[in-house]
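Asks: pasting a predicted model and its sequence here:
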Amino acid sequence: MLSIGFVLSPGFQIMGLAAASAFELANVSADERLYDIRFLSELGGAIPNSFDIPIQTRALARQKLDTLIAIGALRPIPTSPGLIRQLRRVSSASRRTASVCTGAFILGEAGLLDGRRATTHWLYARELQKQFAKARVEDDRIYIIDGPIWTSAGMSAGIDLALGMIEKDFGADLARAVAQKLVVYHRRAGGQSQHSALLELDAKSDRIQGALAYARQNLGAPLSVEELAAAAHLSPRQFSRAFRAETGQSPAKAVEQLRVEAARVMVEQSRHSIDEIATQTGFADPERMRRAFLRTFGQPPQFLRRNARLTAAP
């Protein structure tokens, strides 16, 4: 049985404990106790979360753990020196140490990010890099594994991190079963973007949302304004006007965003060639896709593929 310790400080964000549910459901799915889940703090006792609801904890210093996970607050806040000393000591004897959201700042204070790649909520990534200059912060990753150190993006990304751990510990079938019970998409890859084109477009009407859904399902098609307008049951002129009013951009730009997002997932997770990916996601040729990647990510597809493989490496 593997012991999982969640390290809590006063004011921790309760959503960070969603990762605990993944380990709990791993036990349920396997019908045996694969994980022993513990809530820990500097001195033990009741620790209030961001809603001021107390959670009972044990003292961290007395623990022997397989995995240590630091849960962050709504924004980075200083951690007590005593907890940092305990975290550093217990981490040195653990197989892996992780953070959810701004918990990365706790690992940084303990010196555990020095010389390592790390991520956190995109809103605080620059601050993390500024405070811990020896870390290599990547602000657009769901989670990153660098040796024994795992760091994840904000809030719900802790579930992806937990599913990744379950998959490494007990295999993809168990991780998939847990994801199904959580009713989440089976584990977003660590290298996946923290941002979603559909979220950024934020269409309000059913017609424009329907056109965007149609576009995402048919990226290999030309996706002209006329085709999208037909999917929305509007004339091309009405559609273009309504689309720009709701999303703030043209249909052509939105389609490019959807294509880039889909292409990035394929670049990072599949073995398809760059030429094949360009064709499947509707880019006329690899050069056009490369230019779109440079505009969106500041890097060509080949760089993102190499980076994703480094992230996935043990």
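Replies: Sure thing, it's come through.
Asks: for the rest of this, base every contact and every neighbour count on C-alpha atoms.
Replies: Will do.
Asks: now do the strands in the stretch 101-250 of the chain.
Replies: Taking DSSP state E, counting those that start in this stretch, the strands of the stretch 101-250 of the chain run over residues 117-118, 136-137, 143-146, 149-152.
Asks: quick check: which of those strands is nearest to Phe12?
Replies: Smallest distance to Phe12 across those (C-alpha to C-alpha): 15.4 Å, for strand 149-152.
Asks: helices or strands next to the closest one in the packing?
Replies: If you count contacts as 3 or more C-alpha pairs under 8 Å, 6 or more residues apart in numbering; DSSP states H and E, strand 149-152 packs onto strand 96-100, strand 117-118, strand 143-146, helix 157-170.
Asks: save the ones you listed as CSV, and put in mean neighbour count too.
Replies: Below are those laid out as CSV (neighbours: other C-alpha atoms under 10 Å):
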stretch, mean neighbour count
strand 96-100, 27
strand 117-118, 24
strand 143-146, 25
helix 157-170, 21
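Asks: got CSV for those, with distance to Leu223 too?
Replies: Formatted as CSV, these follow (distance: least, C-alpha to C-alpha, whole Å):
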stretch, distance to Leu223
strand 96-100, 39
strand 117-118, 38
strand 143-146, 33
helix 157-170, 32
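Asks: contacting residues for the residue most central in space within the chain?
Replies: Computing the C-alpha centroid of the chain and ranking residues by C-alpha atoms, centre = their mean puts Ile142 first, at 2.1 Å. Contact analysis of Ile142 by C-alpha atoms under 8 Å, 6 or more residues apart in numbering lists Thr119, Ser152, Ala153, Ala157, Asp160, Arg188, Ala189, Gly190, Gly191, Gln192, Ser193, Gln194.
Asks: from Gly82, how far out is it?
Replies: Per C-alpha to C-alpha, to the nearest Å, Ile142 is found 30 Å from Gly82.
Asks: next: Ala30.
Replies: Ala30 is 37 Å from Gly82, by C-alpha to C-alpha.
Asks: what of Ile47?
Replies: For Ile47 relative to Gly82 (C-alpha to C-alpha), the value is 15 Å.
Asks: so between the two, which is more surrounded?
Replies: Ile47 (21 against 11; other C-alpha atoms under 10 Å).
Asks: here comes the other one, which I'd like you to weigh against the first:
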Amino acid sequence: MERREHRVGILVFDGMKMLDLSGPAEVFSEANRFGAGYRLSLVSVGGKSVRSSIGVQVPVDADASDAPAFDTLLVVGGDALPTFPVDPGLGAAAADLAPRAGRVASICTGAFVLGAAGLLDGRRATTHWQHTALLARRHPEARVEPDAIFVRDGTTYTSAGVTAGIDLALALVEDDHGPDLTRDVARSLVVYMQRAGGQSQFSASLQGPAPQTPVLRLVQDAVQADPTADHSLKALAARVRVSPRHLTRMFRAELDTTPMKYVELIRFDLAKALLDAGRNATEAAALSGFPSYESLRRAFARHLGLSPTRYRQRFSTTGADGPRGPRT
């Protein structure tokens, strides 16, 4: 069967993150083994080879100014992009290539290149969580979503840090070829079906620095050690010998959340892992500490906008014989 060619142009530059290039490129390449027709071309300003973040010299196929129109334009990220102004030539290259592309996507801090090219104005966007505030300040016309894995706004896609580029590439493959081929790609690469774009960039247990207050560290340790235990506000406050009101004030002041929201996020992370491992929604609710399936369903609706059952069907790597983990 003849494959329709889909041209993917990847804009690279000195100091680019190697994984920002290699992760999505491997997804597209692997998709070709299952019937896709992606043709990858690397372009740079001036057509010169570039040196990656790990010191490897990467040759390119063309000067960005001479490149043909692409079906997908992908812009990688680099550590210098949030620190220094985007090179005018790099921004101009993106601005020139984007209108001729069917869709435009950035990986991690590549969003700063899109921003410099004026491609994020009036659009929703994201980048690595460490740099979302800076992206919002630098490009106030963009609507930055600080905790999304990736964001799609029309034909413009932006993604979070490094491995989120793999999630985004899988989402692009699914847009082109549907979920069945994409599951084959995910299993072959030994990754799960892509995470939902609105899913948090990191688990609740890893969000932000560890609290400085010993009381809060004790509470976090207790919740993480056994999410299924009694972690009502009254029980947590009694555990550390403070009043419920004082514990709530401490959480708000240092962690910008409440004890109950924190407990829910820990249980939510565990429930997702259980669903990924093949548990059904009722089992995941019981084993993660939610008092009922209905409370788990409400948590999923708040955080992902879909039900636990839909999450399990949509975002777990599955085969015809039911959910299973990636093949090794």
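Replies: Noted; the coordinates are in hand. Computed from a predicted structure; not experimentally measured.
Asks: in this structure Glu226 of structure 1 contacts Pro236, no?
Replies: Yes. Look at Glu226 of structure 1 against Pro236 with C-alpha atoms under 8 Å: they come within range, at 5.4 Å.
Asks: helices along the stretch 201-328 of structure 2, start to end?
Replies: Secondary structure of the stretch 201-328 of structure 2 (DSSP state H, counting those that start in this stretch): helices at 214-225, 233-240, 244-255, 259-276, 281-288, 293-303, 308-315.
Asks: which one of those helices lies nearest to Thr182 of structure 2?
Replies: Once the helices of the stretch 201-328 of structure 2 are compared by C-alpha to C-alpha, helix 308-315 is nearest, at 10.9 Å.
Asks: what's the closest one packed up against?
Replies: helix 259-276, helix 293-303.
Asks: residue contacts, Ile71 of structure 1?
Replies: 6-9, 12-13, 16-17, 99-103.
Asks: re the thing from before, so what does the residue nearest to the centre of structure 1 match up with in structure 2?
Replies: Using TM-score structural alignment, the equivalent of Ile142 of structure 1 in structure 2 is Ile149.
Asks: same question, Thr102 of structure 1
Replies: Thr102 of structure 1 maps onto Thr109 in structure 2, by TM-score structural alignment.
Asks: so how far is Ala215 of structure 1 from the equivalent of Arg138 of structure 2 over in structure 1?
Replies: Aligning on TM-score structural alignment places Arg138 of structure 2 opposite Gln131 in structure 1. According to C-alpha to C-alpha, Gln131 of structure 1 and Ala215 of structure 1 sit 42 Å apart.
Asks: neighbour count for the two, which is higher?
Replies: A direct count of neighbours by other C-alpha under 10 Å for Gln131 of structure 1 and Ala215 places Ala215 higher, at 23 against 12.
Asks: can you pull the contacts of the more buried one?
Replies: Leu223, Leu228, Val255, Leu258.
Asks: from these, pick the one nearest Arg241 of structure 1.
Replies: Leu228 (12.7 Å).
Asks: surely that closest one meets Ala211?
Replies: Yes. Taking C-alpha under 8 Å as the definition, Leu228 of structure 1 is a contact partner of Ala211 at 5.6 Å.
Asks: what is the neighbour count of Phe132 of structure 1?
Replies: 19.
Asks: what stretch of structure 1 does stretch 188-200 of structure 2 fall on?
Replies: So stretch 188-200 of structure 2 sits over residues 181-193 in structure 1, by TM-score structural alignment.
Asks: and the matching stretch, how far out from the chain's middle?
Replies: How far stretch 181-193 of structure 1 lies from its chain's middle: 8 Å, per C-alpha atoms, centre = their mean, to the nearest Å.
Asks: same thing with stretch 20-32 of structure 2?
Replies: Here stretch 20-32 of structure 2 is found 16 Å from its chain centre; the criterion is C-alpha atoms, centre = their mean.
Asks: what residues does that stretch touch?
Replies: So stretch 20-32 of structure 2 is contacted by 10, 37-38, 40, 76-77, 107-108, 162-163, 165-166, 168-170, 173, 181-182, 185, 188-189 (C-alpha under 8 Å, 6+ apart).
Asks: corresponding residue for Arg259 of structure 1 in structure 2?
Replies: Matched to structure 2 by TM-score structural alignment, Arg259 of structure 1 sits across from Arg267.
Asks: who's in contact with the residue nearest to that match when sequence neighbours are not counted?
Replies: In this structure, Arg267 of structure 2 finds its nearest non-sequential neighbour in Ser288, 5.2 Å apart by C-alpha to C-alpha, 6 or more residues apart in numbering. Applying C-alpha under 8 Å, 6+ apart to Ser288 of structure 2 gives the contacts Pro227, Thr228, Arg267, Phe268, Leu270, Ala271.
Asks: mind listing what Glu42 of structure 1 touches?
Replies: Contacts of Glu42 of structure 1 (C-alpha under 8 Å, 6+ apart): Ser9, Ala59, Leu60, Ala61, Gly82, Leu83, Gln86.
Asks: and the fourth one, which of the three is it?
Replies: Spelled out, it's Ala61 of structure 1. What DSSP: H, G, I helix; E, B strand; the rest coil gives for Ala61 of structure 1 is helix.
Asks: got a list of contacts for stretch 123-137 of structure 2?
Replies: Against stretch 123-137 of structure 2 from outside (C-alpha under 8 Å, 6+ apart): 82, 107-112, 141-153, 157-161, 201.
Asks: counting neighbours, which bits of it end up buried?
Replies: By neighbour count on 16 or more other C-alpha atoms under 10 Å, the buried set for stretch 123-137 of structure 2 is 123-129, 131-136.
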